[in-house]
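>>> pasting a predicted model and its sequence here:
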Amino acid sequence: MNTPQDVKMRVYSFGDRVADGNSAMKNLLGSKGANLAEMSIMGIPVPPGFTITTKTCTEYNQIGKDNVVSLLMTEVQIAIAKVEKSMGTRFGSNENPCLLSVRSGSRVSMPGMMDTVLNLGMNDDSVKGLIAKTGNSRFAWDTYRRFVQMFGAVVLGVSALTKEDQNPFEEIVEKYKRNRGIELDSDLDVADLKQMVRDFKDLCEMQTGKKFPENPWDQLWASITAVFDSWMNPRAIYYRTMQQIPEEWGTAVNVQAMVFGNMGENSGTGVAFTRNASTGENIFNGEYLINAQGEDVVSGVRTPQQITLKGSKTWAASAGVSEINRKTKYPSLEELMPTTYAELNTTQAILEKHYNDMQDIEFTVQEGKFWMLQTRSGKRTAAAMMKIAIDLLAEGLINEEQVLLMQEPSKLEELLHPVFDGEAIKAAKIIAKGLPASPGAATGQIVFFADEAHKYQFSILVRVETSPEDLEGMNIAKGILTARGGMTSHAAVVARGMGKCCVSGAGSVIVNYKTRQMTIDKQVFHEGDWISLNGTTGEVYKGKIRTKDGELSDDFETIMKLADKYRVLGVRANAETERECKNAIKYGAEGVGLCRTEHMFFEGERIMRIREMILSEDETGRRKALDKLLPIHRQDLKEVLRAMANLPVTIRLLDPPLHEFIPHNIENQKEMAFEMGVSIETIKQKVQDLKEFNPMLGHRGCRLGITYPEITEMQAKAIIEAALELKAEGIKTFPEIMIPLIGTVKELKLQKELLKTIIDRIFEEKGDTIDYLIGTMIEIPRACLIADQIAEEADFFSFGTNDLTQMGFGYSRDDAGKFLPIYIEKGILKSDPFQVLDQEGIGQLIEIATKKGRATKTQLKIGICGEHGGDPSSVEFCHTIGMDYVSCSPFRIPIARLAAAQAALR
């Protein structure tokens, strides 16, 4: 038997204004469980229940199902007894049945990724007891068929046999509706529902080979373990990987007494947001259905109605519904149930003020009685994220630090996504209109199945409605269009969380999966046809529409100014062109942390001169080619330095192996031979001469400058002469020359001496000087370990984490894609180390090098310029170990600025 301490560790009860937990216990109880406990304490009407902790999920995955059930048995029995006492019902009773819901609940919202079972406890006897108790046969049989359907799908794994097939349960429902000539599930009568239960059970038995379980306790344990199992299902793993949610967090299981929104015309259920999740406007909004349960609202099986009168009128106007039809067929909750609406409206205001954040709430009305089922911080777009925080600040509910900590840095990329070009959209033809579920613009080719979203470079996923299994395809697609579902549907909520353009509930869209066709007003669209979506207006257009860069809002500027106020870490850009530099300045860069000069050599006359140098047989020939390249290189660098006037620019000397500048297919080799005036055999021989077994570990970086010092000389001249010319124009520059890939002090010393010789000569010739630095890129593990010696020769360190990760792990960046997804899936790695810095291993090398370097030279400037410079967790690491700056691509600069501020505040 378990001790009381064991009970407390695994099961926490709530309800009747008391609870074992509270909202501060999200790590243990999950977000849903912690908030249910908090609402109970606050006196908000919450159906009683209990939460099995996230730690138990970890135990479950370690010691297995049977052992965990044994550990939980006594605690759960005690908790069920509390629910029975509170509700005046008995679990497993045939006369007065207590029915339960079993839901998942992780620390952070994972909408639809894990499993839920409602109406648990129904069987052939309890349905009779429910009829006797309520006098409502239709409600009882509707509840029974819902349970069999959900338990069959979630716990028993009953599903469509092929992806072209309809959900088998829904197929049965549709057959009954066709036979009766009705449109809605709520129009099915008792006879239909009774037979449907039998058909559903037969389907379960056919697919599983076992009888459908009748014992409520068997149903309960199967559902609890199914929720634990769902933490490790493919869609949950994919979502966790995408959102960087650790596997070890686990999920809680929330078991609650059922309250019923399907008991007739005075019952219903809904989902609402205390503010607009798309725009951030301070407007209470949401959707509900009469005579329904929660899954009906989010699944899109029926057209949901708006909660507020204002929202109802706005929805009707956008959907083309007349005012008369709106009032009769789609009235708002505010009009239909004013008392319930008033209670809901009061509750949402209390919850938002209590949590100081926009809330996503779920509620049920059972025969006029109002119940809250959930509250959580709502998923929102980047624009809404900023506006809500700024408005809460203005309302005095939060302070500046909280404004910054409420932001998700990675979501800022949404704001930089393209929008439709104004002129192009004028000529576009609108073919359908749905709900503006998630803003933005998307243009692409139609795909009908999530696992085929990769088929086209730009794809639009078109579905009747999405399900959690569609997550990966939704992430790949440029936009999502659904025929059914409202603003709180799965497609809408997940798309907003992803920052993905989505139009939902486009009722005129008819999807046929078998023929792979979409029909709109008799016009047929096939797989591969181009369509465009406007997630801000809900409009669907025929064909491809030109897009343009998004425009930054005043809210964005406000958040960035706040971030700059609190951050310590500098933020620079990786940029090689004037255009990139201007974008970098636009997004707040404080300089260039990496100018990859080789990127300047891949086009036009530049690559001709590089190839001429490569084909030269001796130093004289190489110098002749480099002399031709010098004025071009000087001008390119001059444009970069001019764009970044008064800001530091770190210029990396030539880094890649020379083979990258020569074509490897025969057609391009012939073209090169013609352009260079040599034979094809000469080109082939040079390709062979430059061939290396491991080119990324071969003749590249400082090794090029050491073997061909004339390359370093030319680049030194180009950099310094460009800076001097700009000085003569009155423009101040700060070039920082970076020597790449050093592994020994002698390599750095030789290149530095050569650079200084050339630079001093230029200063003498020109009779003028500029300030400059000479430093190195730390990207070889050995360099990290001798950083104290390297610092004697370097003015700065810049960590090239792409190569450092490659060499530290022994993973080829070009080939790791073959096994990294499997490594992540199997839990060998938590995330792709080329995207998220490995702080345990590679991070230790960086920290060692930083400490050693500063031990030699206390004012040594240190930064990072790999792709990790724009990853929030990596930015926080750089702040923690005391770096001076991070550098990233121009479009990730806002992310780095915000992440740096959050790191400072934490």
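Thanks, I have the structure now. Numbers count the residues shown, from 1 in each chain.
>>> going forward, measure contacts between C-alpha atoms and count neighbours the same way
Will do.
>>> Ser13 in helix, strand or coil?
strand (DSSP: H, G, I helix; E, B strand; the rest coil).
>>> neighbours around it, how many?
Neighbours of Ser13 under the rule other C-alpha atoms under 10 Å: 26.
>>> for this structure, give the helix that spans the most residues.
helix 619-643 (DSSP state H).
>>> dropping in the other structure now:
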Amino acid sequence: MAAKYVYFFGAGQAEGRAEMKNLLGGKGANLAEMTSINLPVPPGFTITTEVCTEFYKNSRNYPAGLKDEVQANLRRVEELMGKKFGDPQNPLLVSVRSGARASMPGMMDTILNLGLNDTTVQGIIAQSRDERFAYDAYRRFVQMYSDVVMGMNKDLLEHILERKKEERGVKLDTDLTAADWKDLVAKFKSKVKETVGEEFPEDPQAQLWGAIGAVFGSWMNPRAITYRRLNNIPAEWGTAVNVQSMVFGNMGDDCATGVAFTRDPSTGENYFYGEYLVNAQGEDVVAGIRTPQPINKVNGESELPSMEEVMPECYQQLVGIRGILEKHYKDMQDIEFTIEKGKLYMLQTRNGKRTAKAAIKIAVDMVKEGLIDEKTGVLRVSPSQLDQLLHPSLDPKAKKTVLCKGLPASPGAVSGEVVFTADEAEAEAKIGKKVILVRVETSPEDIHGMHAAQGILTSRGGMTSHAAVVARGMGKCCVAGCGGINVDYGTEQFLSGNVTVKKGDIITLDGSTGEVMLGAVPTVPPQLTGDFGILMEWVDRYRRLKVRTNADTPHDSKVAREFGAEGIGLCRTEHMFFEADRIAAVREMILAEDLEGRERALAKIIPMQKGDFIGIFREMKGLPVTIRLLDPPLHEFLPQEEKDIEALAKSMKVSPQALRNKIEFLHEFNPMLGHRGCRLGLTYPEIYDMQVRAIMEAACELTKNEGYSIVPEIMIPLVAVVEELKRLRENAIRVCEEVMAGYGVKIDYLIGTMIELPRAALTADEIAREADFFSFGTNDLTQTTFGLSRDDAGKFLPFYVESNLLPEDPFVSLDQAGVGQLVKIACEKGRTTRNGIKLGICGEHGGDPSSVIFCHDIGLDYVSCSPFRVPIARLAAAHAVLIAK
């Protein structure tokens, strides 16, 4: 049986359905579904994603039989519409649009009004009785086609259009006449011939196949590749192509086009939210060339007449469709519609992009409304989205200088240096600067700069503009349509009233109010209550994996507890050594010439370490705390700058040269693989003895004096062979028993190790004989497995990811095929020797959603991550359970 490559939809009948998104793409599947539930959808057909895959496999050639299928389905559209493609008297015009299975707003190409030429335009004039409309549609088609299919710089034709408006003394496209548009079509086609070296195609069939090829080709354009990389969308998925009968929103004042969301995509509030334009085509709404009007006055911000007022019958029909779509899809929908001569048509529905705040509110509200159950509500919120909620907002008490106010397109509060191009934003971000990307309006080509920037500010565009939709999807703060600023790319500045803001100046955006402020405005921590709390209750009900935090101070421990941490998975004691009140004693210990000198210095440090541990144990209130003994090499604690060396020499009453000699002696060419971790503990056992003593004294004091129940988990780092752990464990047990005897109390404690070397993973059955727990240090395990330095890999790792040499940065998301397999092997081997051994992960991967799911799948007991990522890990752990079911 021959493969089927084309699926038809129209007049209430569709060959596809919503569940076929992988084959038909999101747009095609939902056009079919809307047709099947009798919504007014212009007829058309979808060319499947399989064709895209074949297209690239076969050097951009189509599979056999495709052209015949397309022609057969085109005839079906002609029959339904009562028009003929390419007919001079009664021509059918079509749109050609992309449609990947994952929403990629604005990343790929679209062509409208296809089928127009010097002959068929006369048929459109006869049909519409509107010569101005016909030639406007024709010039739009030439502009789109020459850009998308013929590869011509679209600015060349835009310049011709601007000159025409200057000649006629008008500002808006709508002020041009039929004669103006007719003249522009001729000028456009002449410019195409001059620039591209070939005539603009007159044959509608040639136009159609040129457009289909261009849409498939756009799957591999730079912005689509960047978007896929940022959103983890596989290249092999491909895109579908949708060919659909045109309906026109620009045939007069009884026509319109618009974009709407069934709920507010920024806040999640349950009201119909959207924008429209009278006498406009779809691209006019998102481009921001004209100020969009609200579909209703629910939010009360716009003074422009709403669709509810201007077109009440169509608005009420749209309200009814809103209800149908939410009940059918059981999710917030992003819809596109066109009104032609008073008749409403649906052009798209898809699950709408939303902010984290909106995602949570919508999920909780829909559970309350009975549309979905709790499990579905948990799955509706992406773990990576939560990052938007877990960071500060503007301090309401702070002084601020408000320059102007735009639309609150995507919430959040950010400060940064102003830049005016996407390339600048990316370049500045790479060297660690925080930037705000300021544009008249963004386009899909700006995707890389939008990703790099802290926030986005545009002078044009509405709440459904490209900037707004993409920023919400990325979780970026965005203020759009800020008409109070005048952006000048040439001078790299923008004006707001009498204030000039230049490139490099700092501004602050508040995406929740739309305010743009001069300078940096202080922030306050997030308040996570209400719907967030309800969602996290559901999350904790379903997850199995425990979530701890990486914290080195009582303050960080407190923050993590507030975010729901169930203990500390990594307390890095070396961070305590760097504190100003103890670094001198640490340096004295390092530079001592004998054991006696080191012990004198360590005696100064122990009360400080003990105080740290008491504070952390108190904040954890009896929850488990894993404390890693000193890990980095000693030279890291010594000064490197000459002035600091001289100051230390003076305080220690030694010569600067003697100090330099000691620093030189301790210097290591590759400290990551040098004299650190357990190697330090073995050569200088008094250091680890001091730390174990501080831990146990803190635990015993709180147990004896304040009634705490504490089980300290003492972690020995960088073990490669079991004998290292065996000797250090014996030392630690000796100190623990001495301390408990001295306090007259008995407490349980665990001694384990961090698995961060491939040899340790491969010999985990041996190591487990001496370990009560394993904590996987996946940061170092990644370095040692790949042979990569995390500090240096930034010079080339982005190239590896962009070139698909690696699917993701292995320091961000766990390399499950390599590093992950070592973790899995170590777990399996460890359990064979010590049944019930406690297993956790404490590398930064503990806060990465896909890595958390992997940890669940291989049976770890917990993950540990930074405090602000604890809720992300909790939600990912719940997803791991629910997805598996």
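Done, it's in. Quantities reported herein were computed from a predicted structural model and do not represent experimental measurements.
>>> tell me which residues of the longest helix of structure 1 come out buried.
Residues of helix 619-643 of structure 1 classed as buried by neighbour count (16 or more other C-alpha atoms under 10 Å): 622-623, 625-626, 628-634, 636-643.
>>> matching residues in structure 2 for that helix?
Per TM-score structural alignment, the counterpart of helix 619-643 of structure 1 in structure 2 is residues 595-619.
>>> show residues contacting that stretch.
If you take C-alpha atoms under 8 Å, 6 or more residues apart in numbering as the criterion, stretch 595-619 of structure 2 is touched by 552-554, 557-558, 561, 576, 582, 585-586, 588-590, 592, 623, 625, 686-687, 690-691, 693-695, 697-699, 702, 710.
>>> recalculate using a threshold of 7 Å.
Contact with stretch 595-619 of structure 2 is made by 553-554, 557-558, 582, 585-586, 588-589, 592, 690, 694-695, 697-698, as judged by C-alpha atoms under 7 Å, 6 or more residues apart in numbering.
>>> which pair of those spans the longest distance?
Farthest-apart pair in the contacts of stretch 595-619 of structure 2 is Lys558 and Ala592; separation 36.5 Å (C-alpha to C-alpha).
>>> of these two, who's got more company?
A side-by-side neighbour count of Lys558 of structure 2 and Ala592, using other C-alpha under 10 Å, places Lys558 first with 19 against 15.
>>> check which helix or strand covers the more buried one.
helix 554-562 (DSSP states H and E).
>>> how about the strands in the stretch 101-250 of structure 2?
110-114, 239-245 (DSSP state E, counting those that start in this stretch).
>>> tell me which of these is the most buried.
Highest mean neighbour count among the strands of the stretch 101-250 of structure 2 (mean count of other C-alpha atoms under 10 Å): strand 239-245, with a mean of 29.
>>> neighbouring contacts of the helix or strand that that one is followed by?
Beyond strand 239-245 of structure 2 on the C-terminal side, the first helix or strand identified by DSSP H and E is strand 256-261. The contact list for strand 256-261 of structure 2, computed with C-alpha under 7 Å, 6+ apart, reads 249-250, 272-282, 285, 333-340, 352, 464.
>>> now do 8 Å
248-250, 272-282, 285, 295, 332-340, 352, 464.
>>> what of stretch 159-173 of structure 2?
With contact meaning C-alpha under 8 Å, 6+ apart, stretch 159-173 of structure 2 is reached by Leu176, Asp180, Leu184, Lys187, Phe188.
>>> against structure 1, where does it fall?
With TM-score structural alignment as the criterion, stretch 159-173 of structure 2 aligns to 171-185.
>>> repeat that for stretch 672-691 of structure 2.
So in structure 1, the equivalent range for stretch 672-691 of structure 2 is 696-715, judged by TM-score structural alignment.
>>> in stretch 1-11 of structure 2, what counts as buried?
Buried residues in stretch 1-11 of structure 2 (16+ other C-alpha under 10 Å): Tyr5, Val6, Tyr7, Phe8, Phe9, Gly10, Ala11.
>>> for Asp655 of structure 1, what is the corresponding residue in structure 2?
So, by TM-score structural alignment, Asp655 of structure 1 is matched to Asp631.
>>> could you list every residue that touches that match?
Contacts of Asp631 of structure 2 (C-alpha under 8 Å, 6+ apart): Glu574, Arg676, Gly677, Cys678, Leu680, Pro717, Leu718.
>>> tell me who's in contact with Ser582 of structure 2.
Rather than Ser, residue 582 of structure 2 is Arg. Listed by C-alpha under 8 Å, 6+ apart, the contact partners of Arg582 of structure 2 are Ile605, Met608.
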